[in-house]
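**Student:** I need the structure of the sequence given here:
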Amino acid sequence: MATAREIMTGGTECVGEKESVLEAAKKMTGLGVGALPICGTDNKLKGMLTDRDIVTKVLGAGKDPAGCTAGELAQGEAVTIGADDRAEEILRTMTRHKVRRLPVIDGHTLVGMVATADVARSLPDPDVGYLIEALSTD
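**Tutor:** Okay, here's the model as predicted:
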């Protein structure tokens, strides 16, 4: 079975932990993505920021997206996958943590992202079906 490096989408960009949520939203729009990894000044992954986070935790809470930083929305350590981890581990990790996107790291360096769409394109239908089912339940 394939590795994360073979399945991932490379060239993933980060939003800096000190960048505003407004800047992050503009970056998402420009890149045509719904999530960005949050990277610290030390270039280590601090978390993930999704379009849903922006809506529910910033706009829905009445906060100013220009005055709120991406780092404020980082929740603990990000769930990641190693670049050379096999597809079975991707499926286990996504299922266990109920995440639709996994940053792919090589050491401490972000090298890409595996999303459910990448899994769907790369793995057999039954594996994809189990993943989608697991992500769709509470």
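
**Student:** CA only for contacts and neighbour counts going forward, please
**Tutor:** OK.

**Student:** Next up, the contacts around residue 106.
**Tutor:** Going by CA atoms under 8 Å, 6 or more residues apart in numbering, residue 106 touches 82-84.

**Student:** if we go to 6 Å?
**Tutor:** 82-83 (CA atoms under 6 Å, 6 or more residues apart in numbering).

**Student:** Also this sequence, please, to line up against the first:
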Amino acid sequence: MTQVREIMTSDPACVDSSDTVAHAARKMADADVGALPIRGEDNQLKGMLTDRDIVVRVLAEGKDPVALHASELARGDVVTVRPDDDVAEALDKMARHQVRRLPVVEGQRLVGIVAQADAARHLDERKVGGTVESISES
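**Tutor:** Below is the predicted model of the structure:
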């Protein structure tokens, strides 16, 4: 059994809930990532912000990314895994919720992020391929 902690990115880049969307976009560009966890004032995970959120929910709607805060784009419950979870369980969650990245939390504290690409580098191609297919079905 491979645990999430074995393949996750520890201490991932994240954005504070009070940061502007423009700041978050710059942070994504600097880190070369398509999503950032949103961390609240209490240092707990509040949501995920994706490049797609910025394009579809901010730019396409004519909103000002300098005036909008990251917390305003956080919605719904965030799907997470724990460091000791089996990677197969993480892949099942990705497929079920059609997401490519999962924050890794201990309690509500963000300790890492595991992406579909991390699994692809470490696991059997057939299992990862099935997950990619499930995520892409939407």
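
**Student:** As a check, name the ranges of all strands in structure 1.
**Tutor:** 9-10, 15-16, 35-39, 45-50, 81-82, 101-106, 109-115 (DSSP state E).

**Student:** For stretch 45-55 of structure 1, buried residues please.
**Tutor:** 45-51, 53-54 (16 or more other CA atoms under 10 Å).

**Student:** Can I get those residues in TSV including distance to residue 77 of structure 1?
**Tutor:** What follows is those, written out as TSV (distance: CA to CA, whole Å):
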residue	distance to residue 77 of structure 1
45	8
46	6
47	6
48	9
49	12
50	15
51	19
53	16
54	19
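
**Student:** Closest to residue 78 of structure 1 out of those?
**Tutor:** Nearest to residue 78 of structure 1 out of the buried residues of stretch 45-55 of structure 1 is residue 47 (CA to CA; 4.3 Å).

**Student:** now the residue nearest to the closest one when sequence neighbours are not counted: how far from residue 36 of structure 1?
**Tutor:** The spatial neighbour of residue 47 of structure 1 that comes closest, neighbours along the chain excluded (CA to CA, 6 or more residues apart in numbering), is residue 78 at 4.3 Å. Relative to residue 36 of structure 1, residue 78 of structure 1 is positioned 11 Å away (CA to CA, to the nearest Å).

**Student:** Look at those two and report which has more neighbours.
**Tutor:** Shown here are residue 78 of structure 1 and residue 36; by other CA atoms under 10 Å, residue 36 has more neighbours (25 against 15).

**Student:** That one contacts residue 52, correct?
**Tutor:** No: judged on CA atoms under 6 Å, residue 36 of structure 1 makes no contact with residue 52 at a distance of 11.5 Å.

**Student:** can you give me the helices for structure 2?
**Tutor:** 4-7, 21-31, 51-53, 87-97, 116-122, 125-135 (DSSP state H).

**Student:** Please name the residues that touch the spatially most central residue of structure 1.
**Tutor:** By CA atoms, centre = their mean, structure 1 has its centre lying nearest to residue 101, at 4.2 Å. Shown in contact with residue 101 of structure 1 (CA under 6 Å, 6+ apart): 114-115.

**Student:** Over to residue 44 of structure 1?
**Tutor:** Residue 44 of structure 1 neighbours (CA under 6 Å, 6+ apart): none.

**Student:** Residue 11 of structure 1 versus residue 37 of structure 1, what's the distance?
**Tutor:** 12 Å.

**Student:** repeat for residue 3 of structure 1
**Tutor:** Taken as CA to CA, the span from residue 3 of structure 1 to residue 11 of structure 1 is 17 Å.

**Student:** Tell me which residue of structure 2 is furthest from the middle?
**Tutor:** residue 62 (24.5 Å).
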